[in-house]
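1. Take a look and give me a structure for this.
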Amino acid sequence: MRDGVEITSRKSGDFDWLGIAGEVDMHASPQVRKALLDALQPKSALLVDLSAVRYMDSSGVACLVEAFQTARKQGSRFALVAVAQPVLNVLRLARLDKVFTLYASLDEALAGGG
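-> Just a heads-up that it's a prediction; the model follows:
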């Protein structure tokens, strides 16, 4: 786990999946930002699994917001999956839980069309 964060990705027919684990802070956020933006493809869906994120600061939240805005501009779908409680608390505090599409599980996301 480099910089306190580990990122894995997987491609499927209908969506791309990005899993983030560890702590997303100002040291790890450049790596997370690059992974998010690299994973975004026009007219596709990106599901970001945050179930293993133990901590996220404002720089991590900014990465998610930038990826969300980029996805909207290119006509892609962007959703957060299985958001860990510490991250969900931060998103709620910033009222971003009302902005992002949130799914409790990957199965729910797939049923919801990514």
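2. going forward, measure contacts and count neighbours with C-alpha atoms only.
-> Fine.
3. Nearest the geometric middle of this structure, what residue?
-> With distances taken as C-alpha atoms, centre = their mean, residue 48 lies nearest the centre of the chain, 3.5 Å away.
4. so that one sits right up against residue 79, yeah?
-> Yes: contact status for residue 48 versus residue 79: in contact at 6.2 Å, counting by C-alpha atoms under 8 Å.
5. For the comparison step, fold the sequence that follows:
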Amino acid sequence: MTDTGQAEQAGGLSVVTTATDGIRVLTLAGEIDHHTGDQLRHALEVTGTARPRIVIDMLRVTFMDSSGINILVNAHQTVTEADGWLRLAAPTDSVLRVLQLVGIDDVIQCRPTLREALAL
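-> Predicted coordinates for the structure are as follows:
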């Protein structure tokens, strides 16, 4: 695993970006809401990457509201248009319930572990 050294913290959300076998991994901790959404949106930006592959490790996300859902949907659309993919890894029970209620788990692959999300 390669650590890009990018770690950000703002208003209750920590985002650490690393890379594993060409897959960008965003490890999140804290809450995803309207206060922290811009930080996640910025971390998910796809710039000049052919076929971006992104895994979001959600094991330590304690809360996510509709702002987070919108960010994930937009990121999924952007990555898919660039012929890449976005996967969610290890969402907590409360976050998984939100994803299931709005049907995001039918659109974006959700895997129970980071290892499974990284598997090609």
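6. What's the TM-score once they're superposed?
-> Scored against TM-score structural alignment, normalised by the length of the first structure, the superposed chains reach a TM-score of 0.90; 112 aligned residues with a C-alpha RMSD of 1.6 Å.
7. returning to that earlier point: tell me how far the residue nearest to the centre of the first structure lies from residue 81 of the first structure.
-> In this structure, residue 48 of the first structure and residue 81 of the first structure are 6 Å apart, going by C-alpha to C-alpha, to the nearest Å.
8. any idea how far residue 86 of the first structure is from the residue of the first structure positioned farthest from its centre?
-> Distance from the C-alpha centroid of the first structure peaks at residue 13, with 18.8 Å (C-alpha atoms, centre = their mean). The gap separating residue 13 of the first structure from residue 86 of the first structure is 31 Å, by C-alpha to C-alpha.
9. which SS class is the counterpart of residue 63 of the second structure in the first structure?
-> When the first structure is aligned by TM-score structural alignment, the residue opposite residue 63 of the second structure is residue 55. Taking DSSP: H, G, I helix; E, B strand; the rest coil as the rule, one finds residue 55 of the first structure in the strand state.
10. Could you pull out the strands in the first structure for me?
-> Under the criterion DSSP state E, the first structure contains strands at 5-11, 16-24, 45-56, 77-81, 101-103.
11. Indicate which one of those is closest to residue 65 of the first structure.
-> When the strands of the first structure are compared by C-alpha to C-alpha, strand 77-81 sits nearest residue 65 of the first structure, at 10.3 Å.
12. Against which helices or strands is that closest one packed?
-> Using 3 or more C-alpha pairs under 8 Å, 6 or more residues apart in numbering; DSSP states H and E, the elements in contact with strand 77-81 of the first structure are strand 45-56, helix 58-73, strand 101-103, helix 106-111.
13. any chance of those in a markdown table, plus distance to residue 3 of the first structure?
-> Below are those laid out as a markdown table (distance: least, C-alpha to C-alpha, whole Å):
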| stretch | distance to residue 3 of the first structure |
| --- | --- |
| strand 45-56 | 13 |
| helix 58-73 | 13 |
| strand 101-103 | 26 |
| helix 106-111 | 26 |
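14. out of those, deepest packed?
-> When those are scored by mean count of other C-alpha atoms under 10 Å, the highest mean neighbour count falls to strand 45-56 (a mean of 21).
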